[in-house]
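Q: sequence and predicted structure below; questions after.
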Amino acid sequence: MASLQADPLQITGSSENATQSPKEGPQDISEDETITAKHDLSFYMIMFSLAVVVFFSAMDATIIVAAFPTISHELHGGDKYAWIANCFVLASTTVQPLIGQLANIFGRRNPMLISVSLFALGSGIAGGATNIAMLIAGRTLMGIGSGGIMVLTELIICDLVSLRERGKYLGLILGGSGLGVPLGPVIGGALAQANWRWVFYINLPVCAVTLALLVVFLRLRHTPEASWKLAFARIDYFGSFLFISSITSILLGLILGGTVFPWSSWRVVLPLVLGVAGWALFHVFEYSSWCKEPIIPPHIFGNSTTSTALILNFISGMLLEWTTFFLPVYFMGVLTTSPLKAGVDILPFTLFVVPCSVVSGALITIYGTYRPIHWTGFAIGAIAYAAWICFQLLVAGSIGLHMMSTLPAVLAPLPESDVAAALGTFAFLRVFGWVWGISIPSIVFNGQFNKNLSQIDNEALRATLVNGASYGYASQGFLLSLTKKEREQTVKVYAQAMKTVWQVAATFSAVAFFMVFLEKHVVLRTELNTAFGIEQKKKGGGAEV
């Protein structure tokens, strides 16, 4: 029976611990043991720095939405909307598993500093863009930096606190990403009214302060390879190529489908088919003897609790984006509010997610169990979505409860040596869920809207709203320009389409609820056993290496 150390940050980072066999399970830790973590100034400064940069990194995924009309007008890029809006998500999603492997090879500190620097560099390029190509290049660099920031933030937290404590800190800091995504369009719209370039320049002082703090305080243990040649030889080059190219292909199909091209177009079908085939080939290669150190080790899927929690994480990310994207459509198309009021109306959802995420993490720390939180979160979501008039606080509570509480379930059955790879996979699936959280409800909404268009008598109006055009016309100005009869008919069609969108969301939430039964209760480790972590100073003042 392992005893709880007086200070969980007293790390036993020997090479033996760092190379624990993937087959080894977690140590047997008593559920009755209490947590008495003691943290110093470095710990809290690291946490503060991570919280700030995570918020701005997540916000930049959506900040361009409201600013795009202004940017498009000045840079003449109206037909490049899909690329400008989604190059950030493409770049940030595809690199995350590779970032996890690089953090194992080169440590956490340098990859984090490079990620923040790339994010700042991309922000500067995008803010100073004189054409669309320059803007896309800047946004892509920002995306790569953001992908690294998100993975490494979670990984650093896991290096600093025990598994039992992680939910609390992850909920507090990474809940900021759940806040940043929906606030992005609001902040972007406000900045664009003054000067759209500050949509990107605002990141520069934030990154400068964050980098300064991280350089001073982010002093983590790391045992480097004997030479750079040996370090670079560990990288899974071919697996990374297969993964990045196949996921990029899938994301391109999802992003372009139904917006730039119809779903039946070969320009959508071909990338999806090639992407799925490439993704399957990637997993075959990772499982083969040719791959010496996979970026996504196959054995992490061998445990039902880890596999189930990864799927729940995907569904959670999908439902977050699903709600964020379609609540404004509901407010404007069904309740006929203005875009400004729709932005205000979504605030209850936005502001309630983070506190609920923090509460879920605290509950895990106190009680050491995650399944009741998952059941509660997905059950509330199923009920709230099924009511189809989306009760914001209930949905926010649902997403907040399961948004970060799935990570302890992913990590609990795995040894600490698998944390980086598992976190890379976890972060990828969450953001991958964001993309599906737009694609699936969009397909449902378009299908239902087209199905019920016959209820609108005006043929010209039906032609205006068909095949996805209804998104752009879901506004108070357009609806009030119609006659009373036309407005009532159009709002009714919007309401019917939105009802189905919420019902499908309820179905996913219900499926997730029943999937929780596949999770097993695993005692959450209360000791910290890692080769990484804050350097412990010797009594003489030097750092312990």
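A: It's in.
Q: okay, CA-based contacts and neighbour counts for the rest of this
A: Will do.
Q: against residue 265, how distant is residue 449?
A: Noted for residue 449: a distance of 20 Å to residue 265, by C-alpha to C-alpha, to the nearest Å.
Q: so between the two, which is more surrounded?
A: For the pair residue 449 and residue 265, the greater number of neighbours falls to residue 449 (25 against 14), based on other C-alpha atoms under 10 Å.
Q: does the more buried one touch residue 494 like I think?
A: Yes - in this structure residue 449 lies within contact range of residue 494 using C-alpha atoms under 8 Å: 6.8 Å.
Q: contacting residues around residue 132?
A: Residue 132 sits next to 75, 76, 77, 80, 84 when contact means C-alpha atoms under 8 Å, 6 or more residues apart in numbering.
Q: residues touching the spatially most central residue of the chain, list them.
A: Centroid-nearest residue in the chain, with C-alpha atoms, centre = their mean: residue 431, separated by 3.9 Å. Shown in contact with residue 431 (C-alpha under 8 Å, 6+ apart): 89, 93, 314, 317.
Q: which residue is the nearest non-sequential neighbour of the second one?
A: In this case it means residue 93. For residue 93, ignoring the flanking residues on the chain, the nearest one in space by C-alpha to C-alpha, 6 or more residues apart in numbering is residue 428 at 5.6 Å.
Q: adding another structure so you can compare the two:
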Amino acid sequence: MASVLPSPMLGAFEQPVIHPPALSMTPDDETTMSEAPDPSNLSTRSSMDMGSEAEKATSAPVDDAEKQELRTVEFEKPLSNREIQLVFFALSVAAFLGSLDQTIISTAMPTIASQYNALPQQSWISLAYLLTSTVFQPIFGRGTDLYGSRLMLFLSIAFFDVGSLFCAVATDFIWFCSGRAIAGIGAAGLLVVCMIIISQMVPLRDRGKFVGAMYARTAIATVLGPVLGGIFTRFNWRWCFWINLILSGPAVAILLLFIKKIPNKKRPGVSFKDVDFGGIILIAVCVVALCLALSWGGTTFAWNSPVIITLLVVGSVLIPVYILYEMYVPRFPVIPLDMFRIRNVVASTGNYFFSSVSMYGLSAYIPSYYQLVRGDNQLVSGLEILPYVGTIVIFSTVVGYLMSWTGRTRPWMWAGGVVNTIANGLLIMLDGTLPRAVEYVFLALSGAGVGFIAQTNTVSAQSKVAKELLASVTTMTMWSKSLGGIVGIAMQGSIISNVFQKNMFADPAAAPYVDQLKALSDLRSLPPDIQELASRSYGKAFSTMMIATTPFVAVGLLFSLTAEPADLDRKSGAEKPEEDEVAPKAGDTGSQTGNGDLAIVSEKPADAI
């Protein structure tokens, strides 16, 4: 009977994709569910040493029987199509909540800070969450590789729900911000571990559909967050956090129901003493210092202030220190540096980082543009981001299916980079003078470009590594997006603030309203001529922001051009290399690292693009 892989679009009973029968496997064919083991091997394969598996991966080709014996057990029992759908739905809900919690707070922050009499400190509501979610992403990713995805998944959910509960019942501002920091730890794990489990749960050829659908759901959370936050704030802002507990309940129930079938590949022989505490401390201090510098620079402190300079110096100095430490000290580093010898990993992380500099900033500042330049209210301006996010949702889903259909990643990466670069260049003209319909078209074009690369980078990087690095590579691609977003939002916020104030205060008539204008608050109470001046000034600032970020998108495109063809018919580390894979040699991009991680690189298929 043919093996059938379900569609990730739960609830839409689409025609499933039919793959070749698994019972007639030849040396050139693969079973559809690559990670599903032969039940007859479960008793002998559950405690396989991954180091010996890596050594076998470099040996000469063997026959089909030996290939079946070498298969790595990642499920205790195979998942049926319906079970895959249910587990994917639960993981999608978890990742959706992790994304929603980042944006739902945006419209509620002033109200929350006012209730705690902490308006001057309201930035900590988002900053506490940002710091922990950024620091803990690589930690959860490496933890999944070493200790298994089940432990990391439920740890993430526990942190997220406990943090949300703290926020919902907090009686003072310190308690509330502590809850935000705890929830940020959980969100880091949710976003990373859910994507890793999906990557372990479906074969490489079909992975784009599921990864694309996951990105579509997180993009929807970007739009819904501010809208839901505004609605809840009108009644009781604490529902911004109660909703996390309510919606996570069904997801947890489903995951517990199938806990024995959730992929749980982990490295045997790893103990508590193998935890890279030194690397964790170094990466935490480095990321926190740089995040604080980028968040405070130009707003809380001047860029040339001693505080910002100190933070930038500390963060910058710790980068080479961290790299040297990870190269020579820990057995299992937080970030396995050997994966950066693989071209597709560098291409994907570079593309994600530079593209995200623009992507996250657009999501943050499009509503502000329509409020301050077009004079729309908060609800309308929140909906006007739909052309941008809507096309991200559509194209990330469609391209996922195209990847599975064609087995190609590079054409979609390149198309996305070209479209995104052109669209960002066109958005330079958003200064309040274009017809709204034209602005919406430009935003939709930019969203389409982002949708093209939303999942292609992840799958492209995964296609070149063995199972030992799958979790780390998946984490690194996602972390590069987060880091690019932090840089982008900080840079764009500084540009908008400086250009707006420069243009605004060039007119002496604006001097009496300096406090309102600097805060960009309650502008409708200003005289009509000052409102018009503020509108023009913000339009120029937004245009300048796009001038600054468009080159970053172009650099991301250049990174994507360096990617090698991805063979999506191979098994990403599911078993020993087939004939189109080569054992790493001296000078190759894949190698056996000192800590036992193995990066296996496929040769270019003759017909690959």
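A: Done, it's in. Because the structure is a prediction, the values reported are computed rather than measured.
Q: need the TM-score from the superposition.
A: Here the TM-score for the pair of chains, by TM-score structural alignment, normalised by the length of the first structure, is 0.88; 513 aligned residues with a C-alpha RMSD of 2.7 Å.
Q: ok, and the contacts of residue 132 of the first structure in the second structure?
A: Among the contacts of residue 132 of the first structure, the ones still in contact in the second structure (both residues aligned by TM-score structural alignment, their matches' C-alpha atoms under 8 Å) are 75, 77.
Q: can you pick the most crowded of the contacts of residue 132 of the first structure?
A: Result: residue 84 is most packed of those (other C-alpha under 10 Å), 23 neighbours.
Q: show me what it lines up with in the second structure.
A: Mapped onto the second structure by TM-score structural alignment, residue 84 of the first structure lines up with residue 125.
Q: and if you look at residue 270 of the first structure?
A: Checking TM-score structural alignment: residue 270 of the first structure goes with residue 310.
Q: how close does that match get to residue 301 of the second structure?
A: In terms of C-alpha to C-alpha, residue 310 of the second structure sits 12 Å off from residue 301 of the second structure.
Q: who wins for most neighbours among the contacts of residue 431 of the first structure?
A: Counting by other C-alpha under 10 Å, top hit in the contacts of residue 431 of the first structure: residue 93 with 28 neighbours.
Q: show me what that residue lines up with in the second structure.
A: By TM-score structural alignment, residue 93 of the first structure lines up with residue 134.
Q: what's the helix or strand for its match?
A: For residue 134 of the second structure, the host element (DSSP states H and E) is helix 123-147.
Q: ok, residue 235 of the second structure - how many residues close by?
A: Using other C-alpha under 10 Å, residue 235 of the second structure has 9 neighbouring residues.
Q: how about residue 172 of the second structure?
A: Neighbours of residue 172 of the second structure (other C-alpha under 10 Å): 14.
Q: that one reaches residue 116, doesn't it?
A: Yes - at 6.2 Å, residue 172 of the second structure counts as touching residue 116 under the criterion of C-alpha under 8 Å.
Q: the stretch 351-500 of the second structure: strands as residue ranges?
A: With DSSP state E, counting those that start in this stretch, there are no strands along the stretch 351-500 of the second structure.
Q: state the distance from the aligned residue in the second structure for the residue nearest to residue 93 of the first structure to residue 385 of the second structure.
A: Here residue 428 of the first structure is matched to residue 479 in the second structure, going by TM-score structural alignment. Distance check for residue 479 of the second structure against residue 385 of the second structure: by C-alpha to C-alpha, it reads 24 Å.
Q: can you check residue 163 of the second structure too?
A: According to C-alpha to C-alpha, residue 163 of the second structure and residue 385 of the second structure sit 29 Å apart.
Q: show me which of the two is the more surrounded one.
A: Taking other C-alpha under 10 Å, residue 163 of the second structure and residue 385 do not tie; residue 163 has more neighbours (26 against 23).
Q: so what does that one match up with in the first structure?
A: Aligned counterpart of residue 163 of the second structure in the first structure: residue 122 (TM-score structural alignment).
Q: now do the contacts for its match.
A: Shown in contact with residue 122 of the first structure (C-alpha under 8 Å, 6+ apart): 137, 138, 139, 140, 141, 142.
Q: same check on residue 325 of the first structure?
A: residue 438.
Q: in the second structure, what sits opposite it in the alignment?
A: Checking TM-score structural alignment: residue 325 of the first structure goes with residue 364.
Q: that older thread, report how many residues lie close to the residue nearest to residue 93 of the first structure.
A: By the criterion of other C-alpha under 10 Å, residue 428 of the first structure has 24 neighbours.
Q: thought residue 109 was touching the match of residue 84 of the first structure, still the case?
A: Yes - the criterion here is C-alpha under 8 Å, and residue 125 of the second structure meets it with residue 109 at 7.1 Å.
Q: brilliant, that's me finished.
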